[in-house]
Each structure stands twice: as C-alpha cells, then as structure tokens.
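**Student:** 3D, please:
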Amino acid sequence: MPLPFFKPLLAGATFSERLIACLGAGVGIALTYLAGTLAPHGTLPAIVAPLGASAVLVFAVPASPLAQPWPVIGGNTISALVGIAVWRLLPDPAVAAGLAVAAAILVMSLLRCLHPPGGAAALTAVIGGAAVHGAGFDFALVPVALNSVTLVVAGLAFHRLTRRSYPHRPVPAPKSASGILPTDIDAALEEMHESFDIAREDLDQLIARAQAHAAQR
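**Tutor:** This is a model prediction of the structure:
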C-alpha cells in the first residue's frame, strides 16, 4: 500500500523501489567519482555533473530505453564530442550553447543513443571554462566516457544483486485475445503525436497483461 505522502509520479513505482534506487545511485556515483580520481585528468573534475542525471535514469528507471548502457555511454560521450566541436567552430557561448544541445539531440537520435544527460554533456563542453576547452576532445574520454562506463558497470552489478533487469530486455507479449495488433499500437501512437519513455515491446506486454486482468473480472 502506498504511503500517504508518497504519490508515485511513474506508473508502477513504490516507495521501497525508490529507496533501492537511492542506494544504487549513491553507490554508483561514489564509485564513479573514485574511478575518476584514479585516472589522469589534470585540472578537469573527476566526475561531471551530467552523470548525476544519468544515475537517476540508471537506478530509478532502469527499464527506460533512455537508461540502457548504449544511451548512457554513447549519449554522454558523443554529445560531449559534439559540444567540443561546436565550441571550436563557434566560440560564442550563446550561439554555441544552443547549437551544441540541438546538434547533440540530433546525433543521439540518429545513433539510437538518446540520453537526456547528453544534452548537459554537450552544454558542459561549451560552458565548462578554460579547463574543458583546453582539454579539447580528450574531455569526452576523460572524464565523460570514463564516468559513463563506470556508472553503467556499477548499474549492472547493483541491479544483478537486487535482481532487477538491466540492461532491460523486454519480454515478448502473449498473443492478444482482443485482436489488437502491433500495427494498431503504432497507429495509435502516431495519432497522439507524442513520444513515450517506454520500449515498444514493454508497451505491447503491458496492454496484453491489462487485457488478461480485465478478462478475469
């Protein structure tokens, strides 16, 4: 039963699940920071701020397509590279900041590694100051890529220990008894003109399970 003061924003979330996510994120960020201190990083920080947002996704919503290993590692690293490239071409903070984030979204989408913190990684590459600008493209490797890989490894270990699926592998939905086909779901999504943070296979399974419960009434 949900606690009276805890009204979950996400469907299926419970207070105990959030506590586990808090523990995982805390451990994951601590390990990521420690790994960053062990690598030569000069005047750059051992960990970059976008990793805090990555930790929320990896540990609080591990089933999200945006939280999977490739989006975390690829999204952050590629976006940092994009941000650095934009800054070198257009060293004007206002123009470069907007263009870097916009370009990062486009590149992440094309490479199937859309990850919201990637936008922050691209922005950091532009507004990070002299240390980031001086590091150039190396900034995308250390600390960004190193941080991202460490966080994903921590997520893999933590979710295995807590018996959660990560990387998330959607289970194929049983055949629908109502006649709803995957193409029907695609058509409905297209009509809504919205993007939802759920894998297509998970959506199919959710509908099938809801139909099964409805049939038992």
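
**Student:** okay, CA-based contacts and neighbour counts for the rest of this
**Tutor:** OK.

**Student:** how close does the residue nearest to the spatial centre of the chain get to A188?
**Tutor:** By Cα atoms, centre = their mean, the chain has its centre lying nearest to A67, at 3.4 Å. As judged by Cα to Cα, to the nearest Å, A67 and A188 stand 25 Å apart.

**Student:** Could you do I207 as well?
**Tutor:** 13 Å.

**Student:** Which of these two has more residues huddled nearby?
**Tutor:** I207 (15 against 11; other Cα atoms under 10 Å).

**Student:** Give me the distance between the two termini of stretch 35-43.
**Tutor:** 16 Å.

**Student:** Now it: buried residues?
**Tutor:** If you call a residue buried by 16 or more other Cα atoms under 10 Å, then stretch 35-43 has these buried ones: 35-36, 41.

**Student:** which residues in the chain form helices?
**Tutor:** 15-38, 50-60, 69-89, 93-110, 116-127, 130-135, 138-139, 146-161, 182-192, 200-215 (DSSP state H).

**Student:** Could you list every helix and strand in contact with the fifth one?
**Tutor:** Contact analysis of helix 116-127 by 3 or more Cα pairs under 8 Å, 6 or more residues apart in numbering; DSSP states H and E lists helix 50-60, helix 69-89, helix 93-110, helix 130-135 as its packing neighbours.

**Student:** Could you check the angle it makes with helix 93-110?
**Tutor:** 150 degrees (axes from the mean of the first three to the mean of the last three Cα atoms, to 10 degrees).

**Student:** Name the surrounding residues that touch helix 116-127.
**Tutor:** Residues from elsewhere that reach helix 116-127 (Cα atoms under 8 Å, 6 or more residues apart in numbering): 49-51, 53-54, 66, 72, 75-84, 86-87, 93, 96-97, 100-102, 104-105, 132-133, 139, 144.

**Student:** T77 is in contact with L141, correct?
**Tutor:** Yes. Between L141 and T77 there is a contact under Cα atoms under 8 Å: 7.0 Å.

**Student:** Neighbour count for those two, which is higher?
**Tutor:** Shown here are L141 and T77; by other Cα under 10 Å, T77 has more neighbours (26 against 16).

**Student:** Let me see the contact set for that one.
**Tutor:** 118, 121, 140-141, 144-145, 148 are the contacts of T77 under Cα under 8 Å, 6+ apart.

**Student:** before we go on, could you also do this sequence so I can check it against the first one:
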Amino acid sequence: MRALLDRWLPSPTTASRREQLRAAGGALFGLLLTALLGQSMAPGALFLVAPIGASSVLLFALPASPLAQPWSAIGGNVVSGLMGVLCVRWFGDVLSTPLLCALAASTAIAAMFALRCLHPPGGAVALTAVIGGPAIHAAGFAFPLVTVLVDTTLLAVMAMLYNNLTGRRYPHAQQSAHPNPHATKDAVPTVRLGFKPEDLDAVLKQYNQVLDISRDELESLFMQTEQRAYQRRFGIISCADIMSRDIISAEFGTSLEEAWQQMRAHRVAALPVLNRARRVIGIVTQTDFLEHGGLDDYRSIRHQLQRFLRKSGVTHTEKAEVVGQIMTQHPTTARLDTPIVDLVPLMADSGFHHIPIVDEEQRFAGIITQSDLVAALYESRFAEAAA
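**Tutor:** Below you'll find the model as predicted:
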C-alpha cells in the first residue's frame, strides 16, 4: 500500500515553510483587496468569480511560471470567458450541457494556445460561463469583458506589488540567464563548455510539452546543478583556503592620490574600502580612476591623471577628492566558507575581477582575484589528474 501511495502521490515540495507562508499571505492579500475593490466598483452586482481563486495560486505561489504572467492570466481568463459565452450563444439550444461544457473548455484551450496566454484557471472561467446560472447568462459578454477582466487585472496588480515587495520578480520577463557583460555576441565563459542554450532549446522542442517553468529559470537550474556536480567531483575548496589576507585597503576619506600610490606601489588593481568596523562599504579599482578622471584621450592621459589626483585646495568643489566619491558602493562579497566554484559565474560571466571576502560578522577578511581563482582551479584539476 505504501509503495502504491509513493507511486501516485507527488514528490514533497522543495519550497521552504517561509515560502509557503509567503504564497498563502499573498493570496490572502490579493484576493481580499480584489474582492473589496471589485465590490466597490460594482455594488450589488457580480464582483468576484471562483476561477480567480485558482489564478491566485499561480500568481502568488508560482510567480515565475509562464502560466502565471500578467498576459497569461488576464488574456487567458478573458478569452476563455468569451469562448464560454459564444458556445452558449451559438450552441446552447442544440447541445446538451455536458457537451457544451466540454466544447467551451476545449475551445478555450485552443484560443489560449493561439494567443500565447495559456492559463489553467481559464478552463474554469469557460465552464463558469456555461453552468454559472441565470445571472451569468444574463450578463452575456459583460461577464468576461467586465467582471473577469476587472477581477484578473486587479489580482495581477496585487501580485506585482506583493511579489516584488517580498523578493520575487514579477512579472517574470524572459531574459538570458547569463548575459554577456561586454555586450558582445560571444557566450559567457561558463556556457562555452558543457551544455549550451541551443542544446536546451533542442531538448525542449523534442520534449514537446508545456513546462510550468520559464526557460531562463530552467537554464539557471541546470547551470547550478553543473556547479554542484563540479563541487562533488573536485572537492570543496572554500574562499578561506585561497584568499589573500594581507590586503592593502582604503577608507572613505582616503585621498585619491594616496589610494593611487598604494595601488601602484603594491601592483594591485583594486582596493577594498572599509569603515571603522572593517566592514566592506565599497571597492575602488583602476577602472574607477579612469572613468571618473575622464581619461579617454591616451595622448594626454598622464597630464589628466595628475590633475585628477591633485587636491583642489578649496573647501567646496565638485571635483572628486577622496576614494569614497568614486568607489563602487556595496560590492559583491563572499563568505569565508563559500565554495570557490560559486565565484566562477561572478568572475567569468559578470565581469568581476576582485571579490572581497567577509567573515561571519560581515567584517573584511581577505580578497580573491581572478588569478587566485584560476590558480586554485588549475591545482584542483592537476591533483585530480595525478590521482
């Protein structure tokens, strides 16, 4: 009996309890405000229909799903309602109710596929138009074009507000999981080996079924799975194992001239910027000096750099005087126990050259450069080959 249940029951959800509560809270918030606003806009009339409850499951529990996007929800519900009303108008006197229900739902699915707005609750909207009773039949086209349209639009707006405020991107616009930071046509380094986007497209075409996950999310999951497999294969090397610890740093008020001289003297391309508690508040790189110094003419670069670094000598000036005025604020950091493979996409794909490392109290502990990462990966590969 247990084996039979395991075979037919779905796998346990991977969503945390916090995520489950977040989705439930979103449905409470979204449906309550949708009902109240709908009731105020149409007092005494039909202001909320049952399929909107099904839509709330998708919009708040699965905000990344292609089936839950605003056009899918609004377009899918409205066009399905129209199909249901048309079936009643055209075939209500000649077909039995069961056949009419089946026809409404099937034509709704076909219409949603054609308009690229597949939304499962749309099937329930189509059935509601057929078996919803005299009030819905009397409303006619006002049912999908007013009631359903207003309800779904209000719910989608609530989903946009709630999901973004609780850390979920919505609408989930399709985007490349690994955009090239240099704006060229080359694929980012991490996808030049292993599976490529074209491989994923070919497999999805061969699979030939609707997936309840966006393509970019699926690609991202595959990449993360590859990273996990790499960790298991080569062992876990943490940032603490390879980072540089004796690091020259700067403060917000460090002068530009002093920072530049420190970088030149120690032959480094970046300085982490720390506050008095040794927490990372920014990072200043050679690129920051070039960009803020207006060093776009190589013939006068030495003269411009000297002028940029030299103090103005006045109290109030628009010219940058200290590191804090040109640094990159809130830089990406990693923890001491972060596996170095987690840094590969950051450095290879996102274009970071230096990543500050912080301890459990978020205090600066060291820094890892691209050279450190390459050396560590080379050593791990060499060790595996020797074994």
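
**Student:** tm score of chain vs chain?
**Tutor:** Overlay of the two chains. TM-score (TM-score structural alignment, normalised by the length of the first structure): 0.89; 209 aligned residues with a Cα RMSD of 1.9 Å.

**Student:** on that earlier part again, T162 of the first structure: which of the helices and strands packed on helix 116-127 of the first structure is closest?
**Tutor:** helix 50-60 (11.0 Å; Cα to Cα).

**Student:** Report the angle between that closest one and helix 15-38.
**Tutor:** Going by the same axes, to 10 degrees, helix 50-60 of the first structure makes 140 degrees with helix 15-38.

**Student:** how close does helix 50-60 of the first structure sit to the second structure?
**Tutor:** Superposed on the second structure, helix 50-60 of the first structure shows a mean distance of 0.4 Å to its aligned residues (mean Cα distance after the TM-score superposition for the first structure).

**Student:** quick one on the thing from earlier: quick one: which of the contacts of T77 of the first structure is most hemmed in?
**Tutor:** Going by other Cα under 10 Å, G118 tops these with 32 neighbours.

**Student:** what do we get in the second structure for T14 of the first structure?
**Tutor:** By TM-score structural alignment, T14 of the first structure lines up with S16 in the second structure.

**Student:** and what of L156 of the first structure?
**Tutor:** Per TM-score structural alignment, L156 of the first structure is aligned with M160.

**Student:** what's near enough to touch that match?
**Tutor:** 170-171.

**Student:** where does it sit relative to D199 of the second structure, distance-wise?
**Tutor:** 32 Å.

**Student:** what do you get for S55 of the second structure?
**Tutor:** From S55 of the second structure across to D199 of the second structure, the span is 33 Å (Cα to Cα).

**Student:** For the two, indicate the residue with more neighbours.
**Tutor:** Higher neighbour count among S55 of the second structure and D199: S55, with 25 against 11, using other Cα under 10 Å.

**Student:** And for the residue lying closest to that one once chain neighbours are set aside, the neighbour number?
**Tutor:** Leaving aside its sequence neighbours, S55 of the second structure sits nearest to P121 (Cα to Cα, 6 or more residues apart in numbering; 5.9 Å). Residues within reach of P121 of the second structure, counting by other Cα under 10 Å, total 23.

**Student:** go on, E190 of the first structure?
**Tutor:** For E190 of the first structure, using other Cα under 10 Å, the count is 11.

**Student:** Neighbours of V188 of the second structure, how many?
**Tutor:** 19.

**Student:** Pretty sure E217 of the second structure sits against A177.
**Tutor:** Yes. In this structure, E217 of the second structure is within contact of A177 by Cα under 8 Å, at 7.3 Å.

**Student:** Now do the same for Q329 of the second structure: its match in the first structure.
**Tutor:** Under the alignment (TM-score structural alignment), Q329 of the second structure maps onto no residue.

**Student:** so who does Q329 of the second structure touch?
**Tutor:** 281-283 are the contacts of Q329 of the second structure under Cα under 8 Å, 6+ apart.

**Student:** By neighbour count, which of the residues you listed wins?
**Tutor:** I283 (27 neighbours).

**Student:** Could you tell me where the strand or helix carrying it falls in the first structure?
**Tutor:** Taking DSSP states H and E as the definition, I283 of the second structure sits inside strand 280-285. Alignment of strand 280-285 of the second structure against the first structure: no match, by TM-score structural alignment.

**Student:** so how far is the next helix or strand after that strand from its chain's centroid?
**Tutor:** Using DSSP H and E, the helix or strand that follows strand 280-285 of the second structure in sequence is helix 286-292. Helix 286-292 of the second structure sits 30 Å away from the centroid of its parent chain (Cα atoms, centre = their mean, to the nearest Å).

**Student:** corresponding residues in the first structure for the following helix or strand past helix 286-292 of the second structure?
**Tutor:** As assigned by DSSP H and E, the chain's next helix or strand after helix 286-292 of the second structure is helix 301-309. Mapped onto the first structure using TM-score structural alignment, helix 301-309 of the second structure covers no residues at all.

**Student:** Tell me the buried residues in helix 301-309 of the second structure?
**Tutor:** 304-305, 308-309.

**Student:** Out of the helices and strands packed on helix 116-127 of the first structure, which is closest to A212 of the first structure?
**Tutor:** Of all those, helix 50-60 comes closest under Cα to Cα, at 27.5 Å.

**Student:** what sits up against that closest one?
**Tutor:** So helix 50-60 of the first structure is contacted by 17-18, 21-22, 24-25, 28-29, 64, 66-68, 72, 116-118, 120-121, 147-148, 151-152, 155 (Cα under 8 Å, 6+ apart).

**Student:** re earlier: greatest separation within the buried residues of helix 301-309 of the second structure: which pair is it?
**Tutor:** It's Q304 and L309 that sit farthest apart of those, by Cα to Cα, at 8.6 Å.

**Student:** Find out how far the strand holding I283 of the second structure is from the centre of the chain, if you would.
**Tutor:** 25 Å.

**Student:** elements contacting that strand?
**Tutor:** Under the contact rule (3+ Cα pairs under 8 Å, 6+ apart), strand 280-285 of the second structure is packed against strand 270-274, strand 328-329.

**Student:** Which position in the second structure pairs with G129 of the first structure?
**Tutor:** That one, G129 of the first structure, aligns with G133 by TM-score structural alignment.

**Student:** Oh, that last question was meant for G26 of the first structure, not what I typed.
**Tutor:** Match for G26 of the first structure (TM-score structural alignment): L28.

**Student:** Count the residues that sit near its match.
**Tutor:** 14.

**Student:** quick one: contacts for it?
**Tutor:** Going by Cα under 8 Å, 6+ apart, the list of residues near L28 of the second structure is empty.
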